[in-house]
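Novice: missing the sequence, but the structure's below:
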């Protein structure tokens, strides 16, 4: 099988594909042939070694996770002798988080680790295989915090907006939108999941003093300091992107603030029961037609460095999907998968 590896920190060019031995499985494990994965900010940080404190996880002086990637979608290739939940040919998607290794043509998952793998058995037939690959990263970042109104954007923001609808709340999305033509703000389409959209090229959402119970910065574009005055008196600023500032603000505001607070969501480290519930919720949303993954672009596995370059720009709009198999076409519907209970 092929894997994408790197031996030193640096630009996207440090990545290269190489052959590796096919992994073996024990009696309770499942071997999945990966058709699609994603490249996200955590992969970019792991590859570049920046910000510097990211090396506490990825390796102080050199990478200790030679194969990046957490999300995957594909087909069960082989199962162990004790496995009953999956069978060869079943379509599955999931996440390896907090581990890495999905940027490979084959991955191994334990059958009983329901926080990491969910069957695609009930997903609509017309759903793209590549879109499936963009799904797992979203719920673990977006569904975990409990909130009401939120500022959301990107591949993480969209499922966040669908999640808040389950709480009968209202959300505002901040993004650059070609749909924002004449008015400075407008009502979003039902498929976007937001009640209101602000075009950040025309309006600064932070000027709305005390307007939001939660500001969820999914891509690390605005700091807690910049967004603080837009929070309600006991509001919270949430981000999935680590920075030196947020690592200091998080404990300080949690322990000493009686008002506005800052927090970062290390979702991959959360309780496995919560992550399992989130995967089940994702399947529910997809079945209902309430959530369709947003794909910024699809990059062939051979060009995975290009996927990292796109993420490094900080301007991706949705998931950057890596297609391991040529058959995993965004325009080719996946065959009807075998239903498997999640």
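Specialist: Perfect, I can see it now. The structure presented is a predicted model; accordingly, all values stated were derived computationally and were not measured.
Novice: drop to CA atoms for contacts and neighbour counts, all remaining ones
Specialist: OK.
Novice: so residue 69, which of the three states?
Specialist: For residue 69, the secondary structure call by DSSP: H, G, I helix; E, B strand; the rest coil comes out as coil.
Novice: ok, the closest residue to it other than its chain neighbours - contacts?
Specialist: Nearest residue to residue 69, sequence neighbours excluded (CA to CA, 6 or more residues apart in numbering): residue 102, at 4.5 Å. Counting by CA atoms under 8 Å, 6 or more residues apart in numbering, residue 102 makes contact with 34, 37, 67, 68, 69, 70, 71, 72, 96.
Novice: again with residue 25
Specialist: Applying CA under 8 Å, 6+ apart, the residues near residue 25 are 31, 79, 80, 108.
Novice: excluding its backbone neighbours, what's nearest the third one?
Specialist: Distances taken as CA to CA, 6+ apart place residue 27 nearest to residue 80, at 4.0 Å, with adjacent residues excluded.
Novice: dropping in the other structure now:
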């Protein structure tokens, strides 16, 4: 089968479109014929091997899994031992960040993290939902009417869906991203947009009730001064030193507010919930482009550089 593979950490140049063996599902797995796979920032991190925690999970010196792509939509092709509740030919989806494998014609995925795709969702839309939608749902939980909410990195897949959910909850949303996305984010409903090339949001003299930070680069002292009394800061990703500083130092810098990491309860229940929100029209991923398997290196580079408006999806059989 065709797959985009890599055997060492690096940039897009280490990726190759190759013929590899068809995988066989292990106990508890399903083999799917991949229809579409969204590109996530986590794919870029697993490609370059940074931040350090990626290597701790994916292989210290070289990648354990040769095929990237964690958000997968596919047709059930074969059931592994012990798997029930699925039928051959059924269209399924999931966030398989630990096993990956979506940038290939076939992938073996854990059955217990897999849900059936609602008929109302296209392959492309469904592929955008599991990881990014799950982050958006977790990151906007408990938002109150009138809350001042800041999203740092608002122009990606997770950020744009978090923006939708926050506005639906009645929050006043400040979106932070690069200058290419400022005008676009305003059209999506952001109440104000900060270009991080011009302004550091921790130095504008403002406070927010809740902050969702897609890639943390600031320590707890900086974050503390922009959190309102009783406020909540959640970091999704970032370098290990920064995240450790936030988790440990946040306890000492807080004044009746919370500073820490966003823990996303990924899995079947969250994926099913996100899919239902999409069916109901409460979230809609912003799909910039659908590209073929051969364009995975380009798609990963654009995602890693923060140039994508929303999401890119790799579709294996373009029509």
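Specialist: Sure thing, it's come through. Only a predicted model underlies this, so the values are computations on that prediction, with no experimental measurement involved.
Novice: gap between the residue nearest to residue 69 of structure 1 and residue 188 of structure 1?
Specialist: Between residue 102 of structure 1 and residue 188 of structure 1 the distance, using CA to CA, to the nearest Å, works out to 34 Å.
Novice: in which helix or strand would I find residue 63 of structure 2?
Specialist: Using DSSP states H and E, residue 63 of structure 2 sits in no helix or strand.
Novice: would you agree it is in contact with residue 7?
Specialist: Yes: under the criterion of CA atoms under 8 Å, residue 63 of structure 2 lies in contact with residue 7, with a separation of 6.2 Å.
Novice: between the two, who's got more neighbours?
Specialist: Remark: of residue 63 of structure 2 and residue 7, residue 63 carries more neighbours, 21 against 15, as counted by other CA atoms under 10 Å.
Novice: where's that one relative to residue 49 of structure 2, distance?
Specialist: Here the distance between residue 63 of structure 2 and residue 49 of structure 2 works out to 8 Å (CA to CA).
Novice: what residues are shared contacts of those two?
Specialist: Counting by CA under 8 Å, 6+ apart, the residues touching both residue 63 of structure 2 and residue 49 are 9, 55.
Novice: to which residue of structure 2 is residue 136 of structure 1 aligned?
Specialist: Aligned against structure 2 by TM-score structural alignment, residue 136 of structure 1 finds its counterpart in residue 130.
Novice: check contacts around its match.
Specialist: 71, 93, 94, 95, 270, 271, 274, 275.
Novice: now those residues as CSV including distance to residue 257 of structure 2 and secondary structure?
Specialist: Supplementary listing: the contacts of residue 130 of structure 2 in CSV, determined by distance: CA to CA, whole Å; DSSP: H, G, I helix; E, B strand; the rest coil:
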residue, distance to residue 257 of structure 2, secondary structure
71, 34, strand
93, 37, strand
94, 34, strand
95, 31, strand
270, 27, helix
271, 30, helix
274, 28, helix
275, 32, helix
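Novice: can you give me the strands in the stretch 151-300 of structure 2?
Specialist: Counting by DSSP state E, counting those that start in this stretch, the stretch 151-300 of structure 2 forms strands over residues 172-177, 192-195, 208-213, 227-235, 258-261, 287-291, given from the N-terminal end onward.
Novice: for those strands, which one sits closest to residue 304 of structure 2?
Specialist: If you check each of the strands of the stretch 151-300 of structure 2 against residue 304 of structure 2 by CA to CA, strand 172-177 wins as the nearest, at 13.7 Å.
Novice: which secondary structure elements does that closest one sit against?
Specialist: strand 148-152, helix 157-168, strand 192-195 (3 or more CA pairs under 8 Å, 6 or more residues apart in numbering; DSSP states H and E).
Novice: and these: which comes nearest residue 291 of structure 2?
Specialist: Nearest of those to residue 291 of structure 2, taken as CA to CA: helix 157-168 at 16.2 Å.
Novice: quick one: map residue 13 of structure 2 onto structure 1.
Specialist: Looking across to structure 1 (by TM-score structural alignment), residue 13 of structure 2 lines up with residue 13.
Novice: if I pick that match, what's in contact with it?
Specialist: Applying CA under 8 Å, 6+ apart, we find residue 13 of structure 1 in contact with residue 305.
Novice: in a helix, it, correct?
Specialist: Yes: Residue 13 of structure 1: assigned to a helix according to three-state DSSP.
Novice: what comes up buried for the top strand by length along structure 1?
Specialist: Determined from DSSP state E, the single longest strand within structure 1 is strand 29-39. Neighbour-count burial for strand 29-39 of structure 1, with 16 or more other CA atoms under 10 Å as criterion, is recorded at 29, 30, 31, 32, 33, 34, 35, 36, 37, 38, 39.
Novice: which of the residues you listed lies closest to residue 295 of structure 1?
Specialist: Nearest to residue 295 of structure 1, judged by CA to CA, of the buried residues of strand 29-39 of structure 1 is residue 38 at 9.8 Å.
Novice: the residue positioned nearest the centre of structure 1 and residue 168 of structure 1, how far apart?
Specialist: Averaging the C-alpha coordinates of structure 1 gives a centre point, and the residue nearest to it by CA atoms, centre = their mean is residue 137 (2.3 Å). Distance from residue 137 of structure 1 to residue 168 of structure 1, counting by CA to CA: 24 Å.
Novice: what about the counterpart of residue 280 of structure 2 in structure 1, neighbour count?
Specialist: Following TM-score structural alignment, the counterpart assigned to residue 280 of structure 2 within structure 1 is residue 288. By the criterion of other CA under 10 Å, residue 288 of structure 1 has 11 neighbours.
Novice: wait, what's in contact with residue 288 of structure 1?
Specialist: If a contact means CA under 8 Å, 6+ apart, then residue 288 of structure 1 has no contacts.
Novice: can you pull out the helices in the stretch 201-319 of structure 2?
Specialist: Using DSSP state H, counting those that start in this stretch, the helices of the stretch 201-319 of structure 2 run over residues 220-224, 240-244, 250-253, 268-279, 296-304.
Novice: could you identify the most distant pair in the contacts of residue 25 of structure 1?
Specialist: By the measure CA to CA, 80 and 108 form the most distant pair in those, at 10.6 Å.
Novice: neighbour count winner among these two?
Specialist: Shown here are residue 80 of structure 1 and residue 108; by other CA under 10 Å, residue 108 has more neighbours (21 against 18).
Novice: which one is the more buried one nearest to, not counting chain neighbours?
Specialist: Counting by CA to CA, 6+ apart, residue 108 of structure 1 lies nearest to residue 31, which is 4.7 Å off, once chain neighbours are set aside.
Novice: buried subset of the contacts of residue 102 of structure 1, written for PyMOL?
Specialist: Of the contacts of residue 102 of structure 1, the buried ones go into a single PyMOL selection, burial set by 16+ other CA under 10 Å:
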select buried, resi 34+37+67+68+69+70+71+72+96
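Novice: alright, I will stop here.
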